[in-house]
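Visitor: Provided below are the primary sequence and the corresponding predicted coordinates.
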Amino acid sequence: MRWERLALLREHRAGKVRGHRIQGVIADTPADPSNSRLKPLCDVTNLTVGSKASALVVARDIDGQPVTHGGEEISASILAIDGTTLCGCSVRDREDGSYEVIFCPPLPTAATLHITIQGVHVQGSPLEIGITSMPMGVSGVTAGDGNREASLGGRRHTGVFHCCTFCSSGGDKTATCACGATMPGGYLGCGHNHTGHPGQKHWSCCAQTNPSGPCTRPPSQYYQVTL
C-alpha cells in the first residue's frame, strides 16, 4: 500500500456509531490538482451582472481515482483581465470529494475563474467567463430572493431570471421552476440538458424566455394581503 500522506480532517463528519456522531476522519488519498477537475454548472460565457453562478470542483488523487471525502483547501477567485480581483467566491464542501464554487459577478467584463488546490491550478482552471449587463428595465435578482420583482411595464415577475434552478438556487433540491423540468436525484427544479428545460435562460415564475417581457404566469384566484 502506498500513502502519499495521512491527514486528519477534523471538520469532516464521519457518520454515527451507536447513535453518536463521529467528527473527523483520517484521509490517505489527498486531492491532486493535476487530476482534479473544474466543471461549470451553468453557461459561464453569458452571465449577467448580479446573477448567481456556480461551478463544481471534482477532486481526484494522484492515481486519478475519485476522492470520496471532503476537507481539502480549495482556493477560488474571479480575476479581471488586468489581474485584479473582481469578486470573491464561496466554496461549499459537499463532503464527497466535490466542492461547489458560487459567485455573483458585479461588473460587465471578461474575466477568469481561478481554482487551485495547494496553490496549483486544477484541470479547467483558469476558466474564461463572460459577464454582460442586465437588460434595460430588469432589476438584478439573485437566487433565493424571490420577493424581489422586476418591473417590466406589464405583470411583474416574482421569480428569478436564470439558466436553471440548480444553478440559481445553489443546488437546492426543493427549488422549483415554472418551466416544469425536473432532474433525477430528487431535484424538483430544472437543470441543463434535462427533459423539459427551455434550452435558454428564463424566468422561474412563468418560464418566459424574454428577460424584458412581462410575466406570463396564469392569473391566480387567490390574493395575498398584509394586515
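Guide: Here it is on my side, so go on.
Visitor: going forward, measure contacts and count neighbours with C-alpha atoms only.
Guide: Will do.
Visitor: what are the buried residues along the longest strand seen in the chain?
Guide: In the chain, taking DSSP state E as the definition, the longest strand is strand 7-17. For strand 7-17, the neighbour count (16 or more other C-alpha atoms under 10 Å) marks 9, 12-14 as buried.
Visitor: next SSE after it?
Guide: Next helix or strand after strand 7-17 toward the C-terminus (DSSP states H and E): strand 20-27.
Visitor: what is the very next helix or strand once past that following strand packed up against?
Guide: As assigned by DSSP H and E, the chain's next helix or strand after strand 20-27 is strand 37-40. Contacts defined by 3 or more C-alpha pairs under 8 Å, 6 or more residues apart in numbering; DSSP states H and E place strand 37-40 against strand 53-58.
Visitor: after the strand it packs on, which helix or strand is next?
Guide: With elements assigned by DSSP H and E, the helix or strand that comes after strand 53-58 is strand 74-80.
Visitor: next up, a second structure to put side by side with the first:
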Amino acid sequence: MVYVSSISMDCALLKHQGHELCPVVEVAVKHKEQLRGALIKVDPQLEDLEKTLHAVYRAEEDLRQTADLMREEVEVFTEGYIRAIQEHRQRLLQDIDEEVRRKEQALNLQRARVRQQLSDFHTAATFTRSLLHCGPDLHIVRAKVLALSRLKDLSIGHHSSAEKVEPVSIQFNPQEEAGQCQGYSVYGTVQRGGVDPERCEVKGQGLKLGSLGSVCRFTLICNTKLEGPQEQPRVNVLHKESGRALQPSIQDNNDGTFQISYTPTEAGQLSVSVCVRGRHIKGSPFNVTVRDFLRPHPGIYHCCTFCSSGGQKDARCGCGGTMPGGYQGCGHGHKGHPGHAHWSCCGSILEKSECSGVKDSAPRNLLRTVAL
C-alpha cells in the first residue's frame, strides 16, 4: 500500500521526520470532495458566463439589425427631406419670379402713367409757349382761359397721382420658419410685397358642412391688405356630382379679410377652392358636405343651465359642464362651460348649426329639465 504524509515531502525529509503517514486513497477521497465542492461553486458561474456570452452575441445581432433598420429610416427620412427641400427651393424661386413680375407690372403701369402725364404736360406747355410767342392778341385773349385751365388740371392730376417709385429690392430670410413642406419643417422665406398665399387661412362652418338652399359663409384671412386686382382672391365652388359651378359672393372688408358666401343648389359634395395670387391657400380645395336639411336642435340656445333652468341642481347640459354645490349642469366660469352661448342638447356654440345629438353626459330628460 502506498502511503503519503499529510505534510509536504520537503517538510518530511528536512524537519519533520516521524510524522504520521496516510494512505493515498484516503487522501485522494478528501481531495476529490474538495474538488467536487469547488466545481459545485464554479458550475453556476460557468453557466452565468455562457448565458452572458450568449447575450452578448444576441445583443450584437440585435445591434446589427437595429442599425440596418435605422439606416433604412435615415435613408427614407433624408430622401424625403431632400425632396421637401427641393420643392421648397422651387417655391422660393417661384416667389422670387412672382415678386419680380409683380414689381415689373407695377413699374410698367407707373411708367405708362408718367409717360402719359409727361406727354400731356409737353403738349400743354408747347401750346402755351406757342400762344405766347406767336399768337395774335385776339387768340391770346380767347385761348388764355383754356390754356390756364389745362395746365391747372394737369398740375392737380400730377399732385393727386404722384407716387413714389416702389422699391425693387427683394430680401431672402434664411432663418425664418416657412412652415411645413411634405411633412417636414423648412426654413427660408422671400420677403414679398402683398399677401403670401401660404400664410392665408380660412375660418367658418361654410367650409365643412352646408344645407341645401341655405347660405354658407366663411372668412378668408390674408393678414395683409391686398393691393390691385391681380391680388384679389379667386373662389371656385363646384358640385362634384353634376360639375355645376356656383357663383360665390366675395366681400372685401378692407382689412386683409374677406367674407365669402355661397348657396348650394344640390345636395352632395362640394369642392371649394380658394386661390390668392394664382396659388391655392393651405388646405385648398376644401371638401364640403351639403345635406338636404340640417338636423334641428331639440334643445335651447342658452348661456348655461343654471340660468335657463332657474337654478335647478339636476338640470344637465350637452356641454358637459358641472358646478360645485351639487349642481349637475353648467354655470358661468365653471369647469366644462364652453365660455359661449351654446345648445343644451349637444353643446355646440354655433346657433345656426346642425345638432350632433344629445351627448352621453346628458340624460334623455335633459331638454325637458332645462326648458323649465
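Guide: That came through fine. The structure presented is a predicted model; accordingly, all values stated were derived computationally and were not measured.
Visitor: now the TM-score, please.
Guide: TM-score for the superposed chains, counting by TM-score structural alignment, normalised by the length of structure 1: 0.47, backed by 138 aligned residues with a C-alpha RMSD of 4.3 Å.
Visitor: so which bits of the lengthiest strand in structure 2 are buried?
Guide: Ranked by residue count under DSSP E, the longest strand found in structure 2 is strand 171-181. Neighbour-count burial for strand 171-181 of structure 2 flags 178, 181 (criterion: 16+ other C-alpha under 10 Å).
Visitor: can you name the next helix or strand after that strand?
Guide: Next along from strand 171-181 of structure 2, by DSSP H and E: strand 184-191.
Visitor: could I get the buried residue list for that following strand?
Guide: For strand 184-191 of structure 2, a neighbour-count test (16+ other C-alpha under 10 Å) marks 186-190 as buried.
Visitor: A124 of structure 2: which of those residues is nearest?
Guide: Checking the buried residues of strand 184-191 of structure 2 against A124 of structure 2 with C-alpha to C-alpha, the nearest one is V190 at 44.7 Å.
Visitor: find the nearest non-adjacent residue to that closest one, please.
Guide: F172 (4.5 Å; C-alpha to C-alpha, 6 or more residues apart in numbering).
Visitor: which elements pack onto the strand or helix carrying D120 of structure 2?
Guide: Using DSSP H and E, D120 of structure 2 sits in helix 24-134. Helix 24-134 of structure 2 is packed against helix 137-161, strand 171-181, strand 184-191, with contacts defined by 3+ C-alpha pairs under 8 Å, 6+ apart.
Visitor: orientation of it relative to helix 137-161 in degrees?
Guide: Relative orientation of helix 24-134 of structure 2 with respect to helix 137-161: 170 degrees, computed using axes from the mean of the first three to the mean of the last three C-alpha atoms, to 10 degrees.
Visitor: tell me the angle helix 24-134 of structure 2 makes with strand 171-181.
Guide: Using the same axes, to 10 degrees, helix 24-134 of structure 2 lies at 130 degrees relative to strand 171-181.
Visitor: helix 24-134 of structure 2 vs strand 184-191, what angle?
Guide: Taking the same axes, to 10 degrees, one finds helix 24-134 of structure 2 and strand 184-191 inclined to each other by 20 degrees.
Visitor: quick one on the thing from earlier: other SSEs contacting the longest strand of structure 1?
Guide: By 3+ C-alpha pairs under 8 Å, 6+ apart, strand 7-17 of structure 1 packs against strand 20-27.
Visitor: and the contacts of the strand it packs on?
Guide: 6-16, 69 (C-alpha atoms under 8 Å, 6 or more residues apart in numbering).
Visitor: farthest-apart pair in those residues, please.
Guide: Farthest pair in these (C-alpha to C-alpha) is L6 and K16. Separation: 22.2 Å.
Visitor: let me know the secondary structure of C167 of structure 1.
Guide: Counting by DSSP: H, G, I helix; E, B strand; the rest coil, the backbone at C167 of structure 1 sits in helix.
Visitor: L47 is in contact with that one, correct?
Guide: No. If you go by C-alpha atoms under 8 Å, C167 of structure 1 and L47 don't touch, sitting 11.6 Å apart.
Visitor: now the common contact residues for these two.
Guide: A53.
Visitor: just send the buried residues of strand 184-191 of structure 2 back as a markdown table, with distance to L154 of structure 2 too.
Guide: Shown next, in a markdown table, are the buried residues of strand 184-191 of structure 2 (distance: C-alpha to C-alpha, whole Å):
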| residue | distance to L154 of structure 2 |
| --- | --- |
| V186 | 52 |
| Y187 | 49 |
| G188 | 46 |
| T189 | 43 |
| V190 | 39 |
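Visitor: quick one: which of these is nearest G80 of structure 2?
Guide: Taking C-alpha to C-alpha as the measure, G80 of structure 2 sits nearest to V186 out of those, at 12.2 Å.
Visitor: how much space between that closest one and R71 of structure 2?
Guide: 23 Å (C-alpha to C-alpha, to the nearest Å).
Visitor: still on that earlier bit, can I get the buried residues of strand 7-17 of structure 1 in a markdown table with distance to W203 of structure 1?
Guide: What follows is the buried residues of strand 7-17 of structure 1, written out as a markdown table (distance: C-alpha to C-alpha, whole Å):
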| residue | distance to W203 of structure 1 |
| --- | --- |
| L9 | 41 |
| H12 | 37 |
| R13 | 37 |
| A14 | 40 |
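Visitor: so which elements touch whichever strand or helix holds I115 of structure 1?
Guide: Secondary-structure assignment from DSSP H and E places I115 of structure 1 in strand 110-117. On a contact count with 3+ C-alpha pairs under 8 Å, 6+ apart, strand 110-117 of structure 1 meets strand 74-80, strand 127-132.
Visitor: ranking those strands by burial, who's on top?
Guide: The highest average neighbour count among those, using mean count of other C-alpha atoms under 10 Å, belongs to strand 74-80 at a mean of 20.
Visitor: go through the next helix or strand after it and flag the buried ones.
Guide: Following strand 74-80 of structure 1 in sequence order, the next helix or strand is strand 85-88 (DSSP H and E). For strand 85-88 of structure 1, burial by neighbour count (16+ other C-alpha under 10 Å) applies to 86-87.
Visitor: what is strand 85-88 of structure 1 packed up against?
Guide: In terms of contacts (3+ C-alpha pairs under 8 Å, 6+ apart), strand 85-88 of structure 1 is packed against strand 74-80.
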